[in-house]
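K.L.:
just need the structure, nothing else, for what follows:
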Amino acid sequence: MTQERTGIATFKGNPITLIGPELKVGDSAPSFTLSKNLLEQASLSDFAGKIKLISVVPSLDTGVCDAQTRRFNEAASELGEEVVVLTISADLPFAQARWCGAAGVDRVVTLSDYRDNSFGTAYGVLIKEFVIDMRAIFVVDQNDIIQYVEYLPEMSHHPDYDQAIDAVKKLIG
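P.N.:
The predicted structure is shown next:
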């Protein structure tokens, strides 16, 4: 049975239910398989040996998600080759590609959880009521251990960009 977590997050003040566990610093990052496009998949192991900043957004077509992805795209250019920035949403892969093209976002890897919401369930961010992923940030080290986590208590709020980027910088050799 999949764990349901209530009373910890809202959307515009209304309570929502998150599916999956609450991950913590020190936990092993759960494996995932997400869609890069309609034919190609990506998994955690594809980024082995890299520091991973995982930015989870409900949909790129909303203001906060747009700003979040643009901010981490800018940061990606300063973080170097040993860091990969992943933006994960339940948007369809071709919608993600269209948005990135229109926004000029070219340094983050967008991955889609649209097929089976397995990422959302494994990382505890799947919103039961909307079947999309809740805004969250995970920093995962080269050994796939979570070093930073931020679950947003309100879906429409911005994450702490500076803390997430600082967590990545602490891991850079």
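K.L.:
please make it C-alpha for all contacts and neighbour counts, starting now.
P.N.:
Noted.
K.L.:
which residues in the protein form helices?
P.N.:
According to DSSP state H, the chain carries its helices in the segments 63-79, 93-103, 118-122, 161-171.
K.L.:
which residues are contacting the last one?
P.N.:
To tie it back to what came earlier, the one meant is helix 161-171. By Cα atoms under 8 Å, 6 or more residues apart in numbering, the residues outside helix 161-171 that reach it are 51-53, 71-72, 75, 79, 83, 137-139, 141, 147-148.
K.L.:
and the residue nearest the centre of the chain?
P.N.:
The chain has Val56 as the residue nearest its centroid, 2.4 Å off, counting by Cα atoms, centre = their mean.
K.L.:
to compare against the first, here's another:
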Amino acid sequence: MAEVTLGGNPSNTVADLPAEGQTAPNFKLVKTDMSEVSLSDFKGKSVILNIFPSVDTEVCAMSVREFNEKAASLDNTVVLCISKDLPFAQARFCGAEGIENAIPVSNFRNDSFGKEYGVELADGGFKGLNARAVVVVNPEGKVVYNQLVPEIGNEPDYEKAFKALKDTQ
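P.N.:
As a prediction, the model looks like this:
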């Protein structure tokens, strides 16, 4: 369990992020066409997990835009933008914003994702939603970087995530 804040108010996650060097837990999430996708579908590629509460908030939307822009120049890398938003809301946002390089996916059907990745909020105003976090997984399926953003209203450290990614390629 870790503590984060939302507007300065403390909130706890249900567990900790997967540790660097650990095999990333597999998952099944829902794409905007309602099909399922798993981490194992991207075996042999680097995967950036951009995890956040809702695409309908300003900072979450910024992180999707930022990862989408940076993903355009990455080889052998997939960016998954993960929230509990319904796939319809994700599709609407990504269509309006021209998001083409990042894949929006939802864990609305799969509560185990938030528990296994330690991002589900256990209390506070966003209880049940994902905390803001980034996890970078190398082509061998190992976690090479993780960040649980201490204040949910702040953006993640993009530079450190992309440095960890480049160090593995």
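K.L.:
do you know how far the residue nearest to the centre of structure 1 is from Pro153 of structure 1?
P.N.:
14 Å (Cα to Cα, to the nearest Å).
K.L.:
equivalent analysis for Lys50 of structure 1, please.
P.N.:
28 Å.
K.L.:
Lys50 of structure 1 maps to what in structure 2?
P.N.:
Using TM-score structural alignment, the partner of Lys50 of structure 1 in structure 2 is Lys45.
K.L.:
who's in contact with the alignment partner in structure 1 of Asp85 of structure 2?
P.N.:
Using TM-score structural alignment as the criterion, Asp85 of structure 2 maps onto Asp91 of structure 1. Counting by Cα under 8 Å, 6+ apart, Asp91 of structure 1 makes contact with 58-60, 112-114.
K.L.:
picking up where we left off before, which of the contacts of helix 161-171 of structure 1 are buried?
P.N.:
Buried members of these, scored by 16 or more other Cα atoms under 10 Å, are 51-53, 72, 75, 79, 83, 137-139, 141, 147-148.
K.L.:
just those residues now: which is nearest Val105 of structure 1?
P.N.:
Nearest to Val105 of structure 1 among those: Phe72, at 9.5 Å, using Cα to Cα.
K.L.:
ok, the aligned residue in structure 2 for that closest one to Asn76 of structure 2 distance?
P.N.:
Alignment note (TM-score structural alignment): Phe72 of structure 1 maps to Phe67 of structure 2. Computed as Cα to Cα, the Phe67 of structure 2 to Asn76 of structure 2 distance reads 15 Å.
K.L.:
with Leu165 of structure 2 instead?
P.N.:
In terms of Cα to Cα, Leu165 of structure 2 sits 11 Å off from Asn76 of structure 2.
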